[in-house]
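Peer 1: Sequence and predicted model, in that order:
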Amino acid sequence: MRSMSARDAKNFFGKLIDVARAEPVAIEKHGRTVVVVLSIESYDLLKTGEGACPPVDSARARTAERLTQRSAMTKRAGGADEHK
């Protein structure tokens, strides 16, 4: 999945739509994914439950997202944990 900042999504909205028609695009704000833009076909598949994977409960999805972000921050920091 591609990603782009909220600022780029606003400034290059036409490009966002073009890319999202081919694959989902994660929109990030302050380095954190806040929404995903996807084609109407992908949305319809998710809505009807015909996607490639079963629905995931939102709490489990948020936990997975936090772990993914933490892992990415650790890699960028050269292996040291980053605390806020």
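Peer 2: Happy to help now that I have it.
Peer 1: going forward, measure contacts between C-alpha atoms and count neighbours the same way
Peer 2: OK.
Peer 1: What is the longest helix of the chain by residue count?
Peer 2: helix 58-76 (DSSP state H).
Peer 1: dump the residue contacts of R2.
Peer 2: 23-26 (C-alpha atoms under 8 Å, 6 or more residues apart in numbering).
Peer 1: could you list every residue that touches the residue nearest to the spatial centre of the chain?
Peer 2: The residue lying closest to the centre of the chain (C-alpha atoms, centre = their mean) is A26, at 3.2 Å. A26 sits next to 1-4, 33-37 when contact means C-alpha under 8 Å, 6+ apart.
Peer 1: In addition, the following structure is provided for comparison:
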Amino acid sequence: MHSFTASEAKIQFGEVISKALREPVCITKNGRPKVVVMSYEDFNAIEKLKLNNLKIVLANSIAQAENGQLHDIDDVFSDLTTDELNQAEGQG
């Protein structure tokens, strides 16, 4: 993954976009990674994977409930991140 400092990214924004169309680009600030710039297609692919993962978790939970294997809601969603849970609420 190519990396730019925040200052470099400001000055070379066109180059950042050009590289991000081919692969994700890391933007650093104070020597630490802060954001990743990627193509819209890559972003959508990642979002679809996250949504599919949520659907699989829910389908498995429903199947277990139908078989009498009930679980606490916190256990069902424990593997999901806060962002994934928030996104699922927005998709609903």
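Peer 2: That came in fine, so what should we check first? The model shown is predicted, which means the values in this text are computed figures rather than measured ones.
Peer 1: Work out the TM-score between the chains.
Peer 2: Aligned and superposed, the two chains score 0.59 in TM-score terms (TM-score structural alignment, normalised by the length of the first structure); 56 aligned residues with a C-alpha RMSD of 2.5 Å.
Peer 1: In the longest helix of the first structure, which residues are buried?
Peer 2: Within helix 58-76 of the first structure, the residues scored as buried using 16 or more other C-alpha atoms under 10 Å are M73.
Peer 1: So which other helices or strands are in contact with that helix?
Peer 2: For helix 58-76 of the first structure, there is no helix or strand it packs on, judged by 3 or more C-alpha pairs under 8 Å, 6 or more residues apart in numbering; DSSP states H and E.
Peer 1: Pull the distance from that helix to the chain's centre.
Peer 2: 11 Å (C-alpha atoms, centre = their mean, to the nearest Å).
Peer 1: What is the mean deviation of whichever strand or helix holds K15 of the first structure from its aligned residues in the second structure?
Peer 2: Assigned by DSSP states H and E, K15 of the first structure belongs to helix 13-22. Helix 13-22 of the first structure, aligned to the second structure and superposed, deviates on average by 0.3 Å (mean C-alpha distance after the TM-score superposition for the first structure).
Peer 1: Give the next helix or strand downstream of that helix.
Peer 2: strand 25-29.
Peer 1: so where is the helix or strand just after that following strand in the second structure?
Peer 2: As assigned by DSSP H and E, the chain's next helix or strand after strand 25-29 of the first structure is strand 32-37. Under TM-score structural alignment, strand 32-37 of the first structure corresponds to residues 32-37 of the second structure.
Peer 1: Superpose on the first structure and give me the mean offset of that stretch.
Peer 2: Mean deviation for stretch 32-37 of the second structure: 0.3 Å (mean C-alpha distance after the TM-score superposition for the first structure).
Peer 1: So what touches that stretch?
Peer 2: With C-alpha under 8 Å, 6+ apart as the contact definition, stretch 32-37 of the second structure has outside contacts at 16-17, 20, 24-28.
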